[in-house]
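Student: What follows is a predicted protein model with its sequence.
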Amino acid sequence: MNDGITIRTLKTVQELHLIQELESEVWEMNPIPIHQTITAVKNGGIMLGAFYEGELVGFSYGFPGFDHGKSFLCSHMLGIHRDHRDKGIGALLKEEQKQVAIQMGYDLIRWTFDPLQSRNAYLNLSKLNGICSDYVENCYGEMEDGINQGLPSDRFNIEWWIASEHVNETTKDEINPISPFEWENGRDGFPRLKETERVLQSINLKDEAILVPIPLQFQEMKEASSELALKWRIETRKIFQHLFQKGYAAISLKKDFDNGIGYMHLLRRDLLKLEK
């Protein structure tokens, strides 16, 4: 419990109906059928609800996954009611998901998120200590909900090694990164990336840590200029794909609120303490 928020596991049909209502509210699209979610939670899946004064205000949903001989929890959805965002509920749900998953025998949780949504990037990388070295281009195809409509649905495929030193150690020695990518603010107040192709080709792969800029207000940018938002999508796609292929992983996000820019911190993956 935190500031009146209670997190609990949900398993009944009645509880999953509440999830459907909130899911429709958050994404403005048809919810996942209950016959699917009830089957998942009875077979290794986890559905968690966050309640405030008896009302469901947030949820997370995950089901078992399997890849190259490795089982994991695939964390498919996390949603918070718009009236209760920026209250730390997402972090509470993820922490409870971590504890329940460990009790069930998982050591890895995976999910996707839009790398240009800075709120999600900060939670997943900086607060939870997830990492990403896999960029999925147009992951879900064309999406029609209010948050994703109008742009390719590119995603980071994040790994959360919940039993690892990287996730659980209290202090981390961060290697000083280089910051090779330049940007400038336009008259509209939104940042713009300068030429990136030349910079990518000139990066010395002996550099252990690199900063990649992203806009802090990507949703507002998209509403103001879909052309500028698309340019950020395409340019950062090239950057992340190139660096991930060279062995880097995204590990945190640093925010510069004065300039409306965030810096994604990438580190060579072979330096991370991941599997237990």
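Tutor: Everything's here; your move.

Student: C-alpha only now, for contacts and for neighbours.
Tutor: Noted.

Student: Leaving out chain neighbours, which residue sits closest to residue 125?
Tutor: Leaving aside its sequence neighbours, residue 125 sits nearest to residue 252 (Cα to Cα, 6 or more residues apart in numbering; 4.6 Å).

Student: For that neighbour, pull up the helix or strand it's in.
Tutor: Following DSSP states H and E, one finds residue 252 within strand 248-256.

Student: Show me what the helix or strand just after that strand is packed against.
Tutor: Per DSSP H and E, the first helix or strand lying C-terminal to strand 248-256 is strand 261-268. Where contact means 3 or more Cα pairs under 8 Å, 6 or more residues apart in numbering; DSSP states H and E, strand 261-268 is packed against strand 209-215, strand 248-256.

Student: Include distance to residue 185 when you put these into JSON lines, please.
Tutor: Converted to JSON lines, the helices and strands packed on strand 261-268 look like this (distance: least, Cα to Cα, whole Å):
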{"stretch": "strand 209-215", "distance to residue 185": "10"}
{"stretch": "strand 248-256", "distance to residue 185": "13"}
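
Student: For residue 102, find the nearest of the ones you listed.
Tutor: strand 248-256 (21.7 Å; Cα to Cα).

Student: List the buried residues in the closest one.
Tutor: Of all the residues in strand 248-256, those buried under the rule 16 or more other Cα atoms under 10 Å are 248, 249, 250, 251, 252, 253, 254, 255.

Student: Mind putting these into JSON lines with distance to residue 52?
Tutor: Shown next, in JSON lines, are the buried residues of strand 248-256 (distance: Cα to Cα, whole Å):
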{"residue": "248", "distance to residue 52": "40"}
{"residue": "249", "distance to residue 52": "36"}
{"residue": "250", "distance to residue 52": "33"}
{"residue": "251", "distance to residue 52": "32"}
{"residue": "252", "distance to residue 52": "30"}
{"residue": "253", "distance to residue 52": "29"}
{"residue": "254", "distance to residue 52": "30"}
{"residue": "255", "distance to residue 52": "29"}
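
Student: Check it against this one:
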Amino acid sequence: MPNLSAIPLHGESLIGDAAFREAAALYTRVFRYEPTEYSLNPNLLSALAKNGGSAVGVHDGDRLVGFAYGFAGRDRSGHEFHYSQAAVVDPDYQGRGVGRLLKTCQRKVALGWNQHRMRWTFDPLLARNAHFNFAALQAEGTGYAVDYYDRPGTDRIVVDWALDRERDPFADIRGLPSPAFGPDDRGRLFEAVEDGRRIARIPLPSSVNDADASTGALRARIRDSMQRVFDAGLVLVNCTRIDDDTAVYLAGEDMR
């Protein structure tokens, strides 16, 4: 397991209607969800917390600065897991380890429900999120979901995190250095064989503006490249920033 060291904030499971309402308000404010259909029902959080799910928060004193929630899941193959639907951090506290602490709290809750894996999804254009998932938590990207929320522009990478393994099966390749890539390479797939293992890389901008006219074309290239990665049986294991403008996904062959 990675070392998820303590920070000068405290995380815990949320209890009670007032806590759930505060969490729902933080969720709506940070994600800027104005239409009511995207808001979060405090009653749902209460029910999840009592029935195999999680509703956890990080506080600075009495102030809620981070919140995550999830539920018990099962895929079509019968694999059971804790599904983390969303995690949100107050903008004033981003970059201070709140995300790690939220995932640590969710992990504790999931193991308490005898759930030994956690899954979630994230936008493939968010390099910072990808780095946290793969480098910090040592999770893996195991699938690509097109229009995950049944709306255009909601493609997601599926993340799988083993909650109680003792050894990282991708430790030998997570830190592989990346060659240099230029702007014209972004979203394209680059394949190689290194130390006898198939490797793939996909460069992308280190940050993306959805209002940019070129973002749609970039999303299409990344979709194609990611689908080829997973069709080849590879697993995403890292996303690292190689310069001020460029980050690179790294995928490798699962040798287990």
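Tutor: Thanks, I have the structure now. Predicted model only: the values in this text are computed from it and were never measured.

Student: between the helices and strands packed on strand 261-268 of the first structure, which one is nearest to residue 172 of the first structure?
Tutor: Closest approach to residue 172 of the first structure among these (Cα to Cα): strand 248-256, 11.3 Å.

Student: mean deviation of that closest one from the second structure?
Tutor: Taken over the aligned residues, the distance from strand 248-256 of the first structure to the second structure averages 0.9 Å (mean Cα distance after the TM-score superposition for the first structure).

Student: so where is that strand in the second structure?
Tutor: Across the second structure, the stretch matching strand 248-256 of the first structure (TM-score structural alignment) is residues 234-242.

Student: Residues in contact with the matching stretch: which ones?
Tutor: Residues outside stretch 234-242 of the second structure that contact it (Cα atoms under 8 Å, 6 or more residues apart in numbering) are 127, 130-131, 134-135, 138-142, 170, 173-175, 178, 180, 198-199, 206, 229, 247-254.

Student: Now with 6 Å, please.
Tutor: 130-131, 134-135, 140-142, 174, 247-253 (Cα atoms under 6 Å, 6 or more residues apart in numbering).

Student: what's the farthest-apart pair in those residues?
Tutor: Largest separation among the contacts of stretch 234-242 of the second structure by Cα to Cα: 247 and 253, giving 20.4 Å.

Student: Compare those two (neighbour count), which wins?
Tutor: Higher neighbour count among residue 247 of the second structure and residue 253: residue 247, with 25 against 20, using other Cα atoms under 10 Å.

Student: Pull the contacting residues for residue 72 of the second structure.
Tutor: Taking Cα under 6 Å, 6+ apart, we find residue 72 of the second structure in contact with 52, 53, 82, 83.

Student: Just among these, which is most surrounded?
Tutor: residue 82 (29 neighbours).

Student: What is the equivalent residue in the first structure for that one?
Tutor: So residue 82 of the second structure corresponds to residue 73, using TM-score structural alignment.

Student: I figured that match was touching residue 109, is that so?
Tutor: Yes: in terms of Cα atoms under 6 Å, residue 73 of the first structure counts as a neighbour of residue 109; the distance is 4.7 Å.

Student: ok and the longest helix seen in the first structure relative to strand 261-268, angle-wise?
Tutor: Ordering each helix of the first structure by length in residues (DSSP state H) puts helix 226-245 first. Interaxial angle of helix 226-245 of the first structure relative to strand 261-268 (axes from the mean of the first three to the mean of the last three Cα atoms, to 10 degrees): 20 degrees.

Student: Distance from helix 226-245 of the first structure to the middle of the chain?
Tutor: Put simply, helix 226-245 of the first structure sits 16 Å off its chain's centre (Cα atoms, centre = their mean, to the nearest Å).

Student: Any chance you could list what contacts that helix?
Tutor: With Cα under 6 Å, 6+ apart as the test, helix 226-245 of the first structure has contacts from 133, 222.

Student: Quick check: residue 123 of the first structure is in a helix.
Tutor: Yes: Residue 123 of the first structure: assigned to a helix according to DSSP: H, G, I helix; E, B strand; the rest coil.

Student: For it, give its distance to residue 158 of the first structure.
Tutor: 12 Å (Cα to Cα, to the nearest Å).

Student: Next: residue 14 of the first structure.
Tutor: Here the distance between residue 14 of the first structure and residue 158 of the first structure works out to 31 Å (Cα to Cα).

Student: Among the two, which residue is more densely surrounded?
Tutor: Using other Cα under 10 Å as the criterion, residue 14 of the first structure and residue 158 rank with residue 158 on top: 23 against 10.

Student: residues near residue 197 of the second structure, how many?
Tutor: 13.

Student: do residue 169 of the first structure as well
Tutor: For residue 169 of the first structure, the count of nearby residues is 10 (other Cα under 10 Å).

Student: contacting residues around residue 180 of the second structure?
Tutor: Applying Cα under 6 Å, 6+ apart, no residues qualify as near residue 180 of the second structure.

Student: That one in helix, strand or coil?
Tutor: Put simply, residue 180 of the second structure is coil when judged by three-state DSSP.

Student: Return the distance of it relative to residue 31 of the second structure.
Tutor: Distance, residue 180 of the second structure to residue 31 of the second structure, by Cα to Cα: 34 Å.

Student: Check residue 221 of the second structure too.
Tutor: With Cα to Cα as the criterion, residue 221 of the second structure and residue 31 of the second structure are 26 Å apart.

Student: So which of the two has more stuff around it?
Tutor: Neighbour totals were compared for residue 221 of the second structure and residue 31, and residue 221 leads with 16 against 13 (other Cα under 10 Å).

Student: The more buried one pairs with which position in the first structure?
Tutor: Aligning on TM-score structural alignment places residue 221 of the second structure opposite residue 235 in the first structure.
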